[in-house]
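1. Okay, predicted coordinates and the sequence, questions at the end:
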Amino acid sequence: MGSMMKQVPLDQKTAAWISYQRMRARLTERIGRELARVGLSEADFEVLSALTDAPGASVRAFALRCGLEWEKSRLSHQLRRMEARGLITREECVEDNRGSVISITDAGQELLAEAQVYYDQAVRRYVTDILTMEQIEALGTIAETVLSRLEEPSTP
């Protein structure tokens, strides 16, 4: 299939990649600024969102780490900070004393609900409201194509 695709000149590929990198960095910065309005970082938002998506708004730390695709130390530091701020609780897992169960608190749910409004507005303002339906479909197709490649075992 790869040989059937039209080859794009290297300079065009490079320009597209540079534009993507700039877009990603700017979107991350803008969305981060929106979330900061309610006192959340992007990492806080990711953790709280994952917890609200879980049954009972709680999940084992290992499953959370795998779902977020974070390193163990990053998650541990993040959870410690969020627990100190009263956004989450950590309890020992009754089935396995080595693990812990992470739950979102009422304060975490309230802050997430407030942040979600700003997040959704930012996504609409900077992405979905300015793209045509064809561009949105292309963006989805591109994302799924790249994600499927990233799911494959990596080769050196």
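-> Perfect, I can see it now. Numbers count the residues shown, from 1 in each chain.
2. contacts, neighbours, all on C-alpha from now
-> Will do.
3. Helices of this structure, start to end?
-> 10-36, 42-53, 61-68, 72-84, 106-123, 133-151 (DSSP state H).
4. Identify whichever of these lies nearest to Glu92.
-> In terms of Cα to Cα, the element of those nearest to Glu92 is helix 61-68, at 10.0 Å.
5. Packing partners of the closest one?
-> helix 42-53, strand 100-104 (3 or more Cα pairs under 8 Å, 6 or more residues apart in numbering; DSSP states H and E).
6. Tell me which residue is most central in the protein.
-> In the chain, the C-alpha nearest the mean C-alpha coordinate belongs to Glu46, at 5.3 Å (Cα atoms, centre = their mean).
7. and Cys93, which of the helices of the chain is closest to it?
-> It's helix 61-68; of those, that one is closest to Cys93 (Cα to Cα) at 9.4 Å.
8. Buried residues, the closest one. List them.
-> Residues of helix 61-68 classed as buried: Ala61, Leu64, Arg65 (neighbour count, 16 or more other Cα atoms under 10 Å).
9. Presented hereafter is structure B, for comparison with structure A:
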Amino acid sequence: MSDWLSDDEQRTWRSVLRMHTHLTTALAQALKTDSDMSIPDYEVLAILSEAPQRTLRARELRCALMWEKSRLAHHIRRMEQRGYVHRATCDDDARAPLISLTETGLAAIRAAAPAHVARVRELFFAALTPAQAQAMREAAEAVLENLARHEPEEPDTAADAA
């Protein structure tokens, strides 16, 4: 049996969880209102917009998002229907789909980004001093490094349906 979290650990942990939930909900509502886009749509478009040639293998996109194959496949299908992305076969490996940002998708992320960035500043950064923001970043990076050390190795497979 594990020891319980101390009162201070419990308060910190629950605050982090509440902050994440409330912040994500507020940002999702604003993004939907401002741009008729979901947070997952925005994440996919943002990642692809920063990729070389605005294209990634489905597996690379899935790993960046930390999504299951089926979730990515369903979401990409919906985004294709709206014209945001295009799915193609990789020349090197026909089993590995390539996901590319379309001009429509690029226009959508460019239109959504200013309001979304403003809302992130308003709801997150405005509540923090520069020192608190730096401490938050350092704490998040330390936790992410610790998580990376605890992640199981994923088999390297070229094929990844999307």
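-> Done, it's in. Everything numeric here is computed off the predicted structure, so don't read it as measured data.
10. what's the TM-score here?
-> Remark: TM-score between the superposed chains equals 0.89 [TM-score structural alignment, normalised by the length of the first structure]; 147 aligned residues with a Cα RMSD of 1.4 Å.
11. Closest one of the buried residues of helix 61-68 of the first structure to Val38 of the first structure?
-> Leu64 (23.2 Å).
12. can you pull the contacts of the alignment partner in the second structure of the closest one?
-> In the second structure, the residue matched to Leu64 of the first structure (TM-score structural alignment) is Leu61. Residues counted as contacts of Leu61 of the second structure (Cα atoms under 8 Å, 6 or more residues apart in numbering) are Val44, Ile47, Leu48.
13. Pick the most buried one from the helices and strands packed on helix 61-68 of the first structure.
-> strand 100-104 (a mean of 22; mean count of other Cα atoms under 10 Å).
14. give me the stretch of the second structure that that strand matches.
-> So strand 100-104 of the first structure sits over residues 97-101 in the second structure, by TM-score structural alignment.
15. Tell me how many other residues surround Glu34 of the first structure.
-> Neighbours of Glu34 of the first structure under the rule other Cα atoms under 10 Å: 22.
16. if I look at the aligned partner of it in the second structure, how far off is Ala126 of the second structure?
-> Taking TM-score structural alignment, the alignment pairs Glu34 of the first structure with Ala30 from the second structure. Remark: distance between Ala30 of the second structure and Ala126 of the second structure (Cα to Cα, to the nearest Å) = 17 Å.
17. Minimum distance to Arg98 of the first structure: which of the helices of the first structure has it?
-> Comparing the helices of the first structure by Cα to Cα, helix 61-68 comes nearest, at 10.3 Å.
18. average offset between the closest one and the second structure?
-> With the two structures superposed, helix 61-68 of the first structure lies on average 1.3 Å from its match in the second structure, counting by mean Cα distance after the TM-score superposition for the first structure.
19. Distance from that helix to the middle of the chain?
-> Centre-to-centre, helix 61-68 of the first structure and its host chain are 12 Å apart (Cα atoms, centre = their mean, to the nearest Å).
20. how big is the angle separating that helix from strand 100-104?
-> Helix 61-68 of the first structure and strand 100-104 meet at an angle of 60 degrees, taking axes from the mean of the first three to the mean of the last three Cα atoms, to 10 degrees as the criterion.
21. Can you check what angle separates helix 61-68 of the first structure from helix 42-53?
-> 110 degrees.
22. close enough to count as contact, Leu111 of the first structure and Val38?
-> Yes: Leu111 of the first structure sits in contact with Val38 when judged by Cα atoms under 8 Å, with a separation of 6.9 Å.
23. Who has more neighbours out of the two?
-> More crowded of Leu111 of the first structure and Val38, by other Cα under 10 Å: Leu111, with 18 against 14.
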